[in-house]
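Colleague: pasting the structure only:
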């Protein structure tokens, strides 16, 4: 018989104990389950619920962090492929870093539905184990210079498994926390995952034998060995799988039918928030994936070896993702304090201003042919300005990511409050339904938003534009226009007077 883990009274016993599953519940259940979960009940929360939620949050962050690292492993490794003997064009490399983002965005919806279907703990075990596919595949492919490009594309696509982890992790943690603490909890969960982008870009150059950490680590005399990164992260995937098995829980209250979950796609706010999330998270993940190649193509040439002339991309590629990750929980905290819509509008305003700053710097660059060290040296003087504005863009995306994810559960809760009487059973049922629908919406919105991570590297490659620099400049013009549209949408739907009933409730 299957076993279940129940916790009828967290005030008396904060740590769950394993008991035999009742016959009615044993049909679909395996592993640790908690059936009595009432985070909005203050006594329940303070009497043990907080500790259980925090434990699940910690291990959720670890698994999601690993997923993001695997998702973006191609972002920095692609810049080393030429050094390892592969002959790919800039367009091929940009497509290689974009492909995992496309697959990851498409997987976010089914990954969200997997939480109520299988349990948050159970799905974390499965999704962490799936990371063995892209990591082992990466290690094998990069170790053989005869590996064809289409094989690289196939393996890069499987790295999208790591992108799907974000949606299931966020949906799961959303069920664990009370409304007043969702912004900070979801912000921490997302930031821990987002940091995986920065750390893979920070440590991979060192792990594979390249120079890194601002030059404190010198390049290995034995050359580049990208396969080391694949084997390292395969080992970490095993650790994440075991940690989820040992330390996480499933919530019996986190359940809904696929039909109920898919109702969110018929609601206007799902698509409004998707548009906004393309601007915030899509920008964060797209810029993170493209930044190493942007620096390499515009500010660095490989001569003279080993570090070439100009700005060595591995020294700075991780900074954007680091800044965007660290500011994400700050955005959630600001949204808890001032309202998600206000903070999101401020974030888009910052993105507009700072993207124009990046564009102004790019317009002063000289196209950087890889055979001319003199041009790289000329462009080098503009790099501090480029980097400064770009990091401010990343900071704005991080704040916007945190504030939009605060808005999503608040919008669905506001709808429940607006249509029911306080203190009634209908209000309680509506709030529970709103939590389930908000978790589904997080998956849909996260899936649509992540598509931006695919489109941004493609815009930078733009094979129809002759000059890579002109393609990059044109891309930033388009991005600025999109951020203006997003700012107008936030104001029109959630902040202006005379908006809808849900809009009038603070989000």
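Modeller: Received it, and whenever you're ready, just let me know what you need. Fair warning: this is a prediction, and the values are worked out from it, not measured in the lab.
Colleague: C-alpha only now, for contacts and for neighbours.
Modeller: Will do.
Colleague: Pick out the residue nearest the middle of the chain.
Modeller: residue 194 (5.2 Å; Cα atoms, centre = their mean).
Colleague: So that one sits against residue 65, correct?
Modeller: Yes. Here residue 194 reaches residue 65: they are 6.6 Å apart, a contact under Cα atoms under 8 Å.
Colleague: Residue 237 is in contact with residue 125, correct?
Modeller: No. Using Cα under 8 Å, residue 125 makes no contact with residue 237, being 9.7 Å away.
Colleague: Next one: residue 227 from residue 497, what distance?
Modeller: 57 Å (Cα to Cα, to the nearest Å).
Colleague: who's more crowded, the two?
Modeller: Each of residue 227 and residue 497 has its neighbours counted (other Cα atoms under 10 Å); residue 227 has more, 21 against 11.
Colleague: give the contact list for the nearest residue to the more buried one once chain neighbours are set aside.
Modeller: Distance criterion Cα to Cα, 6 or more residues apart in numbering; nearest residue to residue 227, sequence neighbours excluded, is residue 139 at 4.0 Å. With contact taken as Cα atoms under 8 Å, 6 or more residues apart in numbering, residue 139 is in contact with 226-231.
Colleague: Who wins on neighbours among those residues?
Modeller: residue 226 leads the contacts of residue 139 on contacts (other Cα under 10 Å) with 25 neighbours.
Colleague: State the next helix or strand along the chain beyond the helix or strand harbouring residue 291.
Modeller: Here residue 291, judged by DSSP states H and E, is contained in helix 283-299. Where DSSP H and E defines the elements, the next helix or strand beyond helix 283-299 is strand 300-301.
Colleague: and the next helix or strand after that next one, how far from the chain's centre?
Modeller: Downstream of strand 300-301, the first helix or strand assigned by DSSP H and E is strand 309-310. Centroid separation between strand 309-310 and its chain, computed with Cα atoms, centre = their mean, to the nearest Å, is 32 Å.
Colleague: Pull the residues that contact strand 309-310.
Modeller: Under Cα under 8 Å, 6+ apart, the answer for strand 309-310 is 299-303, 373, 376-377, 379-380.
Colleague: Neighbours of residue 221, how many?
Modeller: 9.
Colleague: hmm, I was thinking of residue 74
Modeller: 28.
Colleague: what sits against it?
Modeller: Taking Cα under 8 Å, 6+ apart as the test, what residue 74 contacts is 96-97, 156, 289.
Colleague: Out of those residues, flag the one nearest to residue 186.
Modeller: Here the nearest of those to residue 186, counting by Cα to Cα, is residue 289; it sits at 22.7 Å.
Colleague: so what's the nearest residue to that closest one once chain neighbours are set aside up against?
Modeller: The spatial neighbour of residue 289 that comes closest, neighbours along the chain excluded (Cα to Cα, 6+ apart), is residue 75 at 4.6 Å. Counting by Cα under 8 Å, 6+ apart, residue 75 makes contact with 97, 201, 288-293.
Colleague: Take this one as well and set it beside the first:
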């Protein structure tokens, strides 16, 4: 497609629309993309970017649902399957681990293959764990087989990283917060959505039909892949910044932010995967059937997903480090409430504490992610003050921010594995989750101290504006 310019009534020219070319492999590529140009953005860019955003959100949403689908499937695995609670926690932690590892290569895949092309591929891959699960999921299946199938479901965890990297390239700096927040929130809600699907299956068909949950998502995966193929675009100028990845790996702030993101996103995804199982094991008399647990399991992930943008807004107004600091204190208090309720076997207080954990983990997701660009913006400002050209400092800011988003997302997801392993070991040792809750309180205390010491404590070495 050729570029054109159109004269306006005042004799001025409007920036040309994006140049879209058809690659030999059939992919649709945009050769000219200038989102920071206000005229280009108004006349062409915003419409194209929003179209890609909506289809990206849907694909990522289905990815999150498939990633967390085993948190629902384990509710169906009754006595006929013969699995222990410890084995079920392993089934929920396995896809979390695989998904966290895949987030790094998925981040690079967008620039390597094109955002549209990779969205099609990553969406289509989701059908594999669904079909394999449908084929093998029945009483008598071996535990090792189910671990393998659960591991394959980890491909859904990688979709977040590639989706965020792709959408980040489409939007101008002034719109990235809104677009990335919407993209992340729409994906996170997939955790709650799949639990609602599980509840509907339990209510309509009973606990003997876990394969129905998998089957429901098969056509949705097809819609996501076909929709991406028909409506999304590749950006030709998207490039992998390998030097940026090397730079951020050597930066101490990368590992501090990753630690904090383990505490926020790791808690969110870990609790989302484990909550229903925890209720069934810790309060057997109250949740003697899967459907009773399913009535509650979706609520925490839903609230945690919906409130994530609030954490970003608060961080914009008050500072990401301050919001994150207070948030970790609140998470520690919430975990202490859960521990006290567990010892007293008080289900209402237990639920209040756990729902609060979900809510504050959602707030922390938003505030911690907002700290990433603030850190490198502060470093860029310091370099400009030392004489570095603004263009060079801004380029460095964007490259390092994007690289850290990928690393923090991967390490934060690994926190979900630690949450499930903590529950597994605690129930193995004591038949309760008390040791896990104590570990969570201790970890949130560490995150609180680290946040204060590195970003909040008055110091001449502190980065301004984080």
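Modeller: Perfect, thanks for sending it. Please read these numbers as outputs of a predicted model, since none were measured by experiment.
Colleague: one step back: please report the distance of the residue nearest to residue 289 of structure 1 from residue 30 of structure 1.
Modeller: 37 Å.
Colleague: Residue 365 of structure 2 pairs with which position in structure 1?
Modeller: Under the alignment (TM-score structural alignment), residue 365 of structure 2 pairs with residue 401 in structure 1.
Colleague: Report how many residues lie close to its match.
Modeller: There are 33 residues near residue 401 of structure 1, going by other Cα under 10 Å.
Colleague: My read is that it contacts residue 277, right?
Modeller: Yes. Using Cα under 8 Å, residue 401 of structure 1 is in contact with residue 277, at 7.1 Å.
Colleague: which residues of the stretch 201-350 of structure 2 fall in strands?
Modeller: According to DSSP state E, counting those that start in this stretch, the stretch 201-350 of structure 2 carries its strands in the segments 234-235.
Colleague: Let me know the secondary structure of the residue nearest to residue 78 of structure 1 when sequence neighbours are not counted.
Modeller: Spatially, and ignoring its direct neighbours in sequence, residue 78 of structure 1 is nearest to residue 93 (6.2 Å; Cα to Cα, 6+ apart). Local secondary structure at residue 93 of structure 1 is given as helix here, using DSSP: H, G, I helix; E, B strand; the rest coil.
Colleague: how far away is residue 93 of structure 1 from residue 373 of structure 1?
Modeller: Distance from residue 93 of structure 1 to residue 373 of structure 1, by Cα to Cα: 22 Å.
Colleague: Look at the two and report which has more neighbours.
Modeller: A direct count of neighbours by other Cα under 10 Å for residue 93 of structure 1 and residue 373 places residue 93 higher, at 24 against 19.
Colleague: in the stretch 1-150 of structure 2, which spans are strands?
Modeller: Under the criterion DSSP E, counting those that start in this stretch, the stretch 1-150 of structure 2 contains strands at 20-22, 28-30.
Colleague: so the last one corresponds to what in structure 1?
Modeller: Strand 28-30 of structure 2 falls opposite residues 32-34 of structure 1 when the two are matched by TM-score structural alignment.
Colleague: how close does residue 403 of structure 2 get to residue 376 of structure 2?
Modeller: Going from residue 403 of structure 2 to residue 376 of structure 2 by Cα to Cα gives 11 Å.
Colleague: more crowded one of those two?
Modeller: residue 403 (26 against 23).
Colleague: Alignment lookup: that one to structure 1.
Modeller: Using TM-score structural alignment, residue 403 of structure 2 pairs with residue 440 in structure 1.
Colleague: How about the contacts made by that match?
Modeller: 112-113, 171, 261-262, 264.
Colleague: Tell me if it really is in a helix.
Modeller: Yes. Residue 440 of structure 1: assigned to a helix according to three-state DSSP.
Colleague: thinking again about what came up before, and the contacts of residue 75 of structure 1, which of them are buried?
Modeller: Neighbour-count burial (16 or more other Cα atoms under 10 Å) is assigned, among these, to 97, 201, 288-293.
Colleague: of all these, which comes closest to residue 70 of structure 1?
Modeller: residue 201 (10.8 Å).
Colleague: I'd guessed that closest one sits against residue 315; true?
Modeller: No. Using Cα under 8 Å as the test, residue 201 of structure 1 is too far from residue 315 to be in contact (9.3 Å).
Colleague: overlap in contacts of the two?
Modeller: By Cα under 8 Å, 6+ apart, no residue touches both residue 201 of structure 1 and residue 315.
Colleague: Start and end of stretch 238-257 of structure 2, how far apart?
Modeller: Using Cα to Cα, the two ends of stretch 238-257 of structure 2 sit 25 Å apart.
Colleague: For it, buried residues please.
Modeller: So for stretch 238-257 of structure 2, counting by 16+ other Cα under 10 Å, buried means 238, 240, 244-245, 247-249, 253-255, 257.
Colleague: Among the residues you listed, which lie within helices?
Modeller: 244-245, 247-249, 253-255, 257 (DSSP state H).
Colleague: Against residue 480 of structure 1, how distant is residue 109 of structure 1?
Modeller: When residue 109 of structure 1 is compared with residue 480 of structure 1 (using Cα to Cα), they lie 28 Å apart.
Colleague: counterpart of residue 438 of structure 2 in structure 1?
Modeller: Checking TM-score structural alignment: residue 438 of structure 2 goes with residue 477.
Colleague: Report the secondary structure element holding that match.
Modeller: Counting by DSSP H and E, residue 477 of structure 1 is part of helix 468-490.
Colleague: Would you indicate which residues of that helix are buried?
Modeller: For helix 468-490 of structure 1, by 16+ other Cα under 10 Å, it's 468-476, 479-480, 482-483, 486-487, 489-490.
Colleague: ok, then the element right after it?
Modeller: Using DSSP H and E, the helix or strand that follows helix 468-490 of structure 1 in sequence is helix 501-504.
Colleague: Give me the packing partners of that next one, helices and strands only.
Modeller: helix 383-418 (3 or more Cα pairs under 8 Å, 6 or more residues apart in numbering; DSSP states H and E).
Colleague: For the helix it packs on, give me the average deviation versus structure 2.
Modeller: Taken over the aligned residues, the distance from helix 383-418 of structure 1 to structure 2 averages 1.5 Å (mean Cα distance after the TM-score superposition for structure 1).
Colleague: according to the alignment, stretch 447-457 of structure 2 goes to what range in structure 1?
Modeller: Against structure 1, stretch 447-457 of structure 2 falls on residues 486-496 (TM-score structural alignment).
Colleague: now do stretch 98-114 of structure 2
Modeller: Under TM-score structural alignment, the match for stretch 98-114 of structure 2 is residues 103-119.
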